[in-house]
Every structure is written in structure tokens, then in C-alpha cells.
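Participant: take a look and give me a structure for this.
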Amino acid sequence: MSADQESIYTLISATPSPYARKVRIVLQEKDIPFTLQTEVPWNSDTETPKYNPLEKLPVLINNKSGSAVYESHFILEWLEAKHPNAPMLPKDIDQALFAKQIEVVADGNVQPATLHDLVLALTDHCSGICDALVLALWEGRRDEDKRSKPWADRQTRKVEGGLRQLSEWVEQGKGEYIIGDSLTLADVAVCSLLGFMLVRFPDHKWQSDYPKLKQYQAALDERPTFANTRPKPQVFRDAVV
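Facilitator: This next block holds a predicted model:
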């Protein structure tokens, strides 16, 4: 976004959030002017509930109408529909479905219903890992006598299985990106997930266990839209669990 462009949107974001980072990257890839508002949604003074009844980030606000769009998967769908230039989904149907599958693994909660949903299932592999990581993070913040080891172990299995699958897909790729030679939401989701792990789970051994995945992430993270959205830790002032 150039300095003289007027912001169309305001994005309320948490700096370490992989979900918010996906939206930040896509907004920049599409050259959509926006203002970034950073919050900690767990703190009592957050403005998040004013715009999202589910009290979750990210939230994208239209600066002209004041209307808000929330939940990262829906925001990305919404942006693709409203701003189709610099498309983030492959035109080929099979590739589009594959991209969606990847997002499902990376993040975790999208149920494919349309072609766009299915491209946003590659990105969902990232959703699955992200969701499990966040759940594990909160579990670790509980008092030790209230933690559930079987439940925590299940999240760990989900993370490991998802990373193994993402690594296989990266190794099988035949182009510059995970699906061919064009950046897609699949790349955005995978890199956002791995960046989150570097910040919140720095001792995880994914970089040594999956060297191809590390190489892929490091190369992609030098792209300007990725480099200037790298996650930063936040401090939770109020109790979460």
C-alpha cells in the first residue's frame, strides 16, 4: 500500500495470531489499503466484542460503512469475492480443491462446501494444527493439578500428524510454491502457522524433523508481504484460564 492511499478497511489483529497474519498478508498481496489496529482480545479493555459477538480476532471493519467481517476463513473468502484481482485461489479446479485442503490441516475448522471452501481444505490442514496448538497453549496455562494429559497428548498427535502431512505436500510440490508457480492461500496458511510456532513454540523440533518444510518456510518468509507481517509475542494482562 502506498503512503498516499486512503485506508478502505481497519483490521483488528493480535500480533502473534496466525489467523490474523493470513488476512494481513492477503490484504497486502491484493494491494488493498488498510489500517492495522493491534489488540490483545483476552484483556478486559479490548474493543473486539463491539465488532464480533464471538470476541475473536481478526476483525475487518469497513471504514466507510462501519460494518465488520470476522473469522479469518470468512474474511479471506469475502476478500476474494470483493477484491478478485491478484487471486489467491488457483483457477484449476483440482489445484483449488487441494489448496483448500491444505488450509484445513494448517488451521482446522473449515467444512468444505464450495470450490472456494475446498481450496481454503489445504489451508485448513494448517487450521487443524493452529487450533491444536492454541488449545495446547491454553492447557499449559492451567494450574498443574487441573491439566489433562490425555487431552494434551491428543493435541500433540494432531500437531505432529498435520506437520508430517504438510511436509509431504511440500516435498511433492513441483513448482516454486506448494501448488505450482503461483502464491495461493495454501502458502499463506502454512507460512503463518510455522511463523506462529517459531514464536509460541520455539523449542518444537519441526525444523530439524522436516528440513524441507523449514527450507520452504524460510524462502517464503523473505517475500515482502510475509517479512513485514512476522509475528511478535504479546503479554496477556488478564487471566485467560
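Participant: CA only for contacts and neighbour counts going forward, please
Facilitator: Will do.
Participant: longest helix of this protein?
Facilitator: In the chain, with assignment by DSSP state H, the single longest helix is helix 149-172.
Participant: could you list the residues in contact with that one?
Facilitator: 102, 105-106, 125-126, 128-129, 132-133, 135-136, 139, 178, 190, 206, 210, 212-213, 216 (CA atoms under 8 Å, 6 or more residues apart in numbering).
Participant: do that again at 6 Å, thanks
Facilitator: Helix 149-172 is contacted by residues 105, 129, 132, 178, 213 when judged by CA atoms under 6 Å, 6 or more residues apart in numbering.
Participant: for stretch 222-236, same thing?
Facilitator: Residues contacting stretch 222-236 (CA under 6 Å, 6+ apart): 15, 16, 25, 221.
Participant: let's see this one next, to set against the first:
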Amino acid sequence: MKLIGSLSSPYVRKVRVVMAEKKLDYQFVQANPWAPDTAVSASNPLGKVPCLVMEGGEAVFDSRVIVEYLDTLSPVGKLIPSSGRERAEVKTWEALADGVLDAGVLARLEAGGFDGRSEAERSQVWIDRQFGKMHGGLKAMAQGLGEKPFCSGVHFSLSDVAVGCALGWLEFRFPQIGWRTEYPNLARLADKLALRTSFADSKPG
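Facilitator: As a prediction, the model looks like this:
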């Protein structure tokens, strides 16, 4: 398998962490989807990363679909429950973490982080709206985690992979958001996850 992605993308990191936790072999191909000469669209018509290219050349995307597929390839380190409320809970945690990331990416885009727009062409109202989503997501994460050792209870799961990648990216791209001080339980979780080889080897920056 070949994983196409950027080292700074939290969605790519989620897949890389799952690959490491599942002990799956793959080739990592770095690609910047924002570069004018990017070849990402040759595998993913949406021009987004991550993109998993199978041995036969078929492509799988986006990150949620990829990690769902990867979890079926090996019984090692099962990350997603097979059915029922437990499965729905894990997938909801993933949706929450990805939603925080989506808002962060939109805020960076509007601020001109990629397209070089002038100050007059940016909407502070839109940026503030995305920050509101990030703060709301962080509050929900902290409330959902409570004093549990992991997001979905006593076992490490995709919930923690998704939340850990979201928190790591916020620390990387938005250090001004003081989630560690406001939500010490999230900080404890992030620090615990950082000790895992899968997270340490994929840290952005």
C-alpha cells in the first residue's frame, strides 16, 4: 500500500497513527496538495490528502474511510468496535475531532494562510465563527472525556487517535488557544498519547 500525504496534515497523521498501531507496512509518499504542480489529483480527484493507493492501483479516501478499512486488515490493536452503541460512540468522537480540525483549516484559509489574499479580502466574522466551533469542540471533548483514562472508556481506540491528532494540530497551528490550561484532562490525555511510538513518530513540525 502507498499512503500519499503531507507531514503537517492532521488527517494524514490520523492514518499514520492507525497504520503504526495496526503494525501495517506501507510506503509514505509526501505530497503538498496546495502546490501548483501537485500530483495528488492523479490518485484522488478531489485533490486532497490522505489518499491510500492499493496494490492494484485503486485509491481510497478520505481519512475516515481509510482508517475504517485499515482496522479490518489486522486483528492487532482493534480500534473500532464492530457494531452497536460502542461503534457509534467511537465514530462520533472521530467526527467531533475532525470537525474541530475542519474549522481550524477553514480559519487558516480565510486568514490567507494559503492563497495570499489581502487583509481587505478576508472576513473576520467567518474566522471568529470557526474559532467558536473549535472552542465548542474542545469543550465537548473535555466534558466527554471527564476523568476516564481514554475517550471511550478504559481502552485506547480510534476516539483517542482522532482527538490526539486534533489536539496536536491545534498546538502546532494555533498555540494561542489555551486548551491545556482550560482543559487539564485533555492535556493529560495528550501527554499520555505523546508517549506512544505511533504519536511520537508522527508529530508535526
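Participant: thinking again about what came up before, in a markdown table: the contacts of helix 149-172 of the first structure, plus neighbour count, secondary structure and distance to residue 69 of the first structure.
Facilitator: Shown next, in a markdown table, are these (neighbours: other CA atoms under 10 Å; DSSP: H, G, I helix; E, B strand; the rest coil; distance: CA to CA, whole Å):
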| residue | neighbour count | secondary structure | distance to residue 69 of the first structure |
| --- | --- | --- | --- |
| 105 | 31 | helix | 23 |
| 129 | 30 | helix | 24 |
| 132 | 22 | helix | 24 |
| 178 | 25 | coil | 28 |
| 213 | 23 | helix | 32 |
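Participant: all strands for the first structure, in order.
Facilitator: With strands called from DSSP state E, the first structure shows them at 9-13, 34-38, 59-62, 68-70, 107.
Participant: so where in the second structure does the shortest one end up aligned?
Facilitator: Right, the one you point to is strand 107 of the first structure. Per TM-score structural alignment, strand 107 of the first structure has no counterpart in the second structure.
Participant: chain center to that strand: distance?
Facilitator: 7 Å (CA atoms, centre = their mean, to the nearest Å).
Participant: swap in the third one?
Facilitator: If you compare the mean C-alpha spot of strand 59-62 of the first structure with that of the full chain, they lie 17 Å apart, counting by CA atoms, centre = their mean.
Participant: helices or strands next to it in the packing?
Facilitator: strand 9-13, strand 68-70 (3 or more CA pairs under 6 Å, 6 or more residues apart in numbering; DSSP states H and E).
Participant: so the aligned partner of residue 153 of the second structure in the first structure versus residue 100 of the first structure, what's the distance?
Facilitator: By TM-score structural alignment, residue 153 of the second structure lines up with residue 180 in the first structure. Relative to residue 100 of the first structure, residue 180 of the first structure is positioned 14 Å away (CA to CA, to the nearest Å).
Participant: returning to what we had before: tell me how far the match of residue 153 of the second structure lies from residue 23 of the first structure.
Facilitator: For residue 180 of the first structure, the distance to residue 23 of the first structure - CA to CA - is 22 Å.
Participant: in terms of neighbours, single out the busier of the two.
Facilitator: More crowded of residue 180 of the first structure and residue 23, by other CA atoms under 10 Å: residue 23, with 26 against 13.
Participant: leaving out the residues flanking it, which one is nearest to the aligned partner of the more buried one in the second structure?
Facilitator: Matched across to the second structure, residue 23 of the first structure falls on residue 15, judged by TM-score structural alignment. Counting by CA to CA, 6 or more residues apart in numbering, residue 15 of the second structure lies nearest to residue 67, which is 5.9 Å off, once chain neighbours are set aside.
Participant: residue in the first structure matching that neighbour?
Facilitator: Matched to the first structure by TM-score structural alignment, residue 67 of the second structure sits across from residue 76.
Participant: pull the number of nearby residues for residue 103 of the first structure.
Facilitator: By other CA under 10 Å, the residues close to residue 103 of the first structure number 34.
Participant: surely it touches residue 125?
Facilitator: Yes: using CA atoms under 6 Å, residue 103 of the first structure is in contact with residue 125, at 4.6 Å.
Participant: who touches both of those two?
Facilitator: With CA under 6 Å, 6+ apart, residue 103 of the first structure and residue 125 have no common neighbours.
Participant: measure the residue of the first structure positioned farthest from its centre to residue 139 of the first structure for me?
Facilitator: Here the first structure reaches farthest from its C-alpha mean at residue 145, the gap being 31.8 Å by CA atoms, centre = their mean. Residue 145 of the first structure is 11 Å from residue 139 of the first structure, where distance means CA to CA.
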